[in-house]
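Participant: generate a structure from the sequence data that follows.
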Amino acid sequence: MGPNPPTDAERRALPRPPGAERGTPHRPVSVLLIDDDPDDHVLTKELVGDIRGGGFSLDWAPSYEAGRDAICAGSHDIYLLDYRLGARTGIELLEEVHARGCFGPVILLTGQGQSRTDLEALNAGAYDYLEKSGLTPALLERAMRYALVQHRAAAELEHKVKERTEELAKVNDALREVNRRKDEFLSTLGHELRNPLAPILNGLEIMRLAADKPETVARQRERLERQVAQMTRLVEDLLDVSRITTGKLRLTREPTSLNEVIESAVEISRPTLEKAGVEMTVDVPRETVTLLADRVRLAQVFSNLLNNAAKYTESGGKVSVTAAVEGDRATVRVRDTGVGIPAELLPMIFELFTQVDQTLNRSQGGLGVGLALVRRLVEMHDGTVSAKSDGRGAGAEFSVVLPITGVAPPR
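Facilitator: From the prediction side, this is the model:
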């Protein structure tokens, strides 16, 4: 029932013993015979010794228990397992070691051909099934070589499956995290949208009751304008979320002065910084730094960073904006003395819906999309953005690096 003897060409194509493949000194393939019959041990030892070219060393486990423990210990490269082991069988041994989570290349040996035993052996996890009668060194060698190949392939497949399973587990964890952040986002959105509604409704009622008092009406109109502006900002954030997730952000790039872009961003964010009681300093090159950019969107990048600094910096803190040219790139840094960024949040600080501290400056609002938009816009300008912080209470620094097209002397 065994395979045909290998030809010389097939023999050369068969896998070499472990160790020879790795370029290390030749190490014989270690074989363990699990058989309670000393005569079978002698005969098998002769068969192994007659294999052309050698390359195999044979040890003997004379009992069911010794064979079971050896397989579970992984003591040998391959195992020759006799079907009959006293009152028990090799099939039982295979089933037991597999139940313990132990695996190895096992070839079942039997004294007579039985198709039922053949099927039982393969179902129990044997790599091959050989009859002792008519067994030759060539047949035994070929069976052992191919059992090693099968075992190696199975081990590689198991390793790949394990890697893939781990990757899928990481993806599932990431999806759960995204789902959690989206839930937080929806909760935040409801809170942020509800906040302006009460003042708007109250203001309208006051205006109705005080129709004959121009000063009261004017105050309420200003209050309504502020609340509507806040809601407009929220709607713009929602639209930006949609543009980010659908890949519909578009730029209109043209030669632009980086100096003017920073100046525009500073003017946009100045009221927010002043309201937060945060001192701002700006230090940019006197030279005109030119780059190919969407002026409005790039100003949005820096105003988002400044607004973020205002949100997470307590009154009396400081925010600085600096710019410098380094070769063919310009680096703009926004540094604050605020609450800092915990180390565990740094890798995800530019992800959608991430907020450092939802309890801080709650009145400033925000949906946690500003930094995600910053990253996307900077990448669309062929640049990079990074964040660093020494931890809570140590402030944070955001660095934007952009390619430039030229530097001109100051006018």
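Participant: alpha carbons only for contacts and neighbour counts from here, please
Facilitator: Noted.
Participant: show me the strands in the stretch 201-350 of the chain, by range?
Facilitator: Listed in chain order, the strands of the stretch 201-350 of the chain (DSSP state E, counting those that start in this stretch) span residues 254-257, 279-283, 288-293, 318-326, 329-336.
Participant: spatially central residue in the chain, please.
Facilitator: With distances taken as C-alpha atoms, centre = their mean, K170 lies nearest the centre of the chain, 5.9 Å away.
Participant: can you add distance to V228 and mean neighbour count and give the strands of the stretch 201-350 of the chain back as TSV?
Facilitator: Below are the strands of the stretch 201-350 of the chain laid out as TSV (distance: least, C-alpha to C-alpha, whole Å; neighbours: other C-alpha atoms under 10 Å):
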stretch	distance to V228	mean neighbour count
strand 254-257	32	16
strand 279-283	27	14
strand 288-293	31	22
strand 318-326	28	18
strand 329-336	29	22
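Participant: sequence B follows; please return its structure for comparison with A:
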Amino acid sequence: MKVLLIDDDEDDYIITEDVLDDIPFRSYELDWVSSYDDAIKIVHEGNHDVYIVDYLLGAKSGLDLIIECLEDHPFKPFILLTGQGDVKVDEQAMVAGASDYLVKGQITPQQLERAIRHSILHSKHLNHIQELNEKLEQRVQDRTRQLDNAIKTLQRSNEDLELQIFERKKAEDELLKSQAIYKIIAHNFPYGLIAVLDENLHYLFADGTGFKDLDLDADKIVGAKYFKFLSENDPSRAEEYQKCFKLAQEVIETGEEAIFEFKYKNLNYSTIIVPIKNSRQQTKQVLVVMLNVTQQAKAEEEIRKALTKERQLNELKSRFVSMASHEFRTPLSTIMSSVSLISRYNSPEQEEKKEKHIKRIKSSVNNLTQILNDFLSISKLEEGKAFVHRSTVDVDSYIDNLCDEMSSVTKQGQKIIISHEGESQFKTDPQILKNIIINLLSNAIKYSGIGSRIWISSSIDENELSVSIKDEGMGIPQKDQVHLFDRFFRAENAINIQGTGLGLNIVTKYLEMLSGSISFESKEDVGTTFSIKIPKKFIPNEKNTVDRG
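Facilitator: Model (predicted):
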């Protein structure tokens, strides 16, 4: 696979070449160009599979180069390189048309391989969508030409009938000939129905493959009012059908065609109504063509969903890279400094200082673990790989054990007060329940001060398990409470405290899996109480739920 690096720094070329060499089971040929203008020429030649562009290229930027190249080659895969993890630069890269975004100094072989593979696949998808759109446009043009020809044929037939209106027998013969033409057109018109209506919008003729789909009776259709049977068979859309009927009336009144869409049960139809004018240019009849476009509508919806999902995954990945690089820095720095200081405390009188730094290391490790757990949890939930495994737990002792686990990360003087009422046995997923309680309890510890109290109370009645966690912490500002369960959201007064903004979003998703709910009360500088409820009555999904007794 041929890769072109566009970078004015030769060191970056050497580093990139080393990273590519470390990618297993892949063979890459890396070329390098340092000049903006030379890069434009080489990209236009199209001899490379993917292009890695530095953000800074002398007087111009990598974004300028991407925009200029994509004007002539809209589907080429570009990956933007920058020296710092900046969400704004990431967003600018996506807007410019880059397929991915990497930070210098943090690129691993796995990240680079995944970015190259994703960029090429993304480019292929865009190209495929463009081809589908072109084919669809061509089909519409072909259908339009067919309809134009049919309309001209019908108008000529109608004019012939007008010329011989005084000869009844000849008029009847001409009508039969016209109906024969309609039938030929209708039988050769797939996925729809062709009909002729009089000036009162009663069927004079109808034929086509759409009778069965629209639940129409071919023997009763002639003489019936337009949309009568559809309104009777699908009364929930009677108002919509009445609007379509009025559009058909306007064609009779104005002599101008009408195009609209309507739904019948689970089908989508596109309709065109064309006036058929006599020799005096009066509209006494209309031609109605109803085409079943259900499959086309489904295909368009699937494409929209795929594009939306791809954008969401790109956004989540970008936010993950940015958040991880920021949140890992503080605990890692703390660990490094504490380890360095511990090595100097060798005398017994310095034991207290050593313990202080050991506790700092434990706290930092716990922060790193929590960050990783959050990202792993959100990944499983997004990919549908999280499953419910229910078993019976003793809630009272279960919560005691969780609090013991968390005691190592409490702040100086913090006290956890536990209480339980009612039954002790409850059937649920113990791991999911642990994730929920640990997340809420760690928040209470994190956002409460030294020497504060935390209450965790639980109860089981005939209907549900209730757990509440109350703290004396900083509280949540009123204006931030509406966004509290949004992904990556951090309250204004918590921005400088370690965290990912994923915890409460994960809690809500886990509670949904258990058919549970969450609520909270909070007052700034007073404290916060979170309450969860998990019902005993649980409707399991056979595909993702396992009972263990």
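Participant: how near is the residue nearest to the centre of structure 1 to R176 of structure 1?
Facilitator: Relative to R176 of structure 1, K170 of structure 1 is positioned 10 Å away (C-alpha to C-alpha, to the nearest Å).
Participant: again, but for P105 of structure 1
Facilitator: P105 of structure 1 sits at a distance of 40 Å from R176 of structure 1 (criterion: C-alpha to C-alpha).
Participant: also R142 of structure 1?
Facilitator: In this view, R142 of structure 1 and R176 of structure 1 are 50 Å apart by C-alpha to C-alpha.
Participant: which one's more surrounded, the two?
Facilitator: Taking R142 of structure 1 and R176 together and counting by other C-alpha atoms under 10 Å, R142 has the greater number of neighbours (21 against 12).
Participant: I'd say the more buried one and P5 touch.
Facilitator: Yes. In terms of C-alpha atoms under 8 Å, R142 of structure 1 counts as a neighbour of P5; the distance is 6.9 Å.
Participant: show me where structure 1 has its helices.
Facilitator: Along structure 1, counting by DSSP state H, helices occupy 8-13, 38-49, 64-73, 90-99, 115-124, 137-209, 214-246, 258-275, 295-311, 370-380.
Participant: neighbours around E222 of structure 1, how many?
Facilitator: Applying other C-alpha under 10 Å, we find 12 other residues in the vicinity of E222 of structure 1.
Participant: circling back to that earlier point, ok, the residue nearest to the centre of structure 1 to L157 of structure 1 distance?
Facilitator: Note on K170 of structure 1: its distance to L157 of structure 1, by C-alpha to C-alpha, is 20 Å.
Participant: same thing with L94 of structure 1?
Facilitator: With C-alpha to C-alpha as the criterion, L94 of structure 1 and L157 of structure 1 are 21 Å apart.
Participant: those two: who's more crowded?
Facilitator: The neighbour comparison of L94 of structure 1 against L157 (other C-alpha under 10 Å) goes to L94, with 25 against 12.
Participant: leaving out sequence neighbours, find the closest residue to the more buried one.
Facilitator: What sits nearest to L94 of structure 1 in space, not counting adjacent residues and going by C-alpha to C-alpha, 6 or more residues apart in numbering, is A124, at 6.0 Å.
Participant: thought V97 was touching that neighbour, still the case?
Facilitator: No. Taking C-alpha under 8 Å as the contact criterion, A124 of structure 1 and V97 are not neighbours in contact, 10.1 Å apart.
Participant: who touches both of the two?
Facilitator: Residues touching both A124 of structure 1 and V97 by C-alpha atoms under 8 Å, 6 or more residues apart in numbering: none at all.
Participant: list the residues that contact V374 of structure 1.
Facilitator: For V374 of structure 1, the contacting residues are 300-302, 304-305, 350, 385, taking C-alpha under 8 Å, 6+ apart as the criterion.
Participant: do that again at 7 Å, thanks
Facilitator: Applying C-alpha atoms under 7 Å, 6 or more residues apart in numbering, one finds that V374 of structure 1 lies in contact with V301.
Participant: and the gap between the residue sitting furthest away from the middle of structure 1 and P105 of structure 1?
Facilitator: Each residue of structure 1 has a distance to the centre, and by C-alpha atoms, centre = their mean the biggest one is for D212: 63.9 Å. According to C-alpha to C-alpha, D212 of structure 1 stands 96 Å off from P105 of structure 1.
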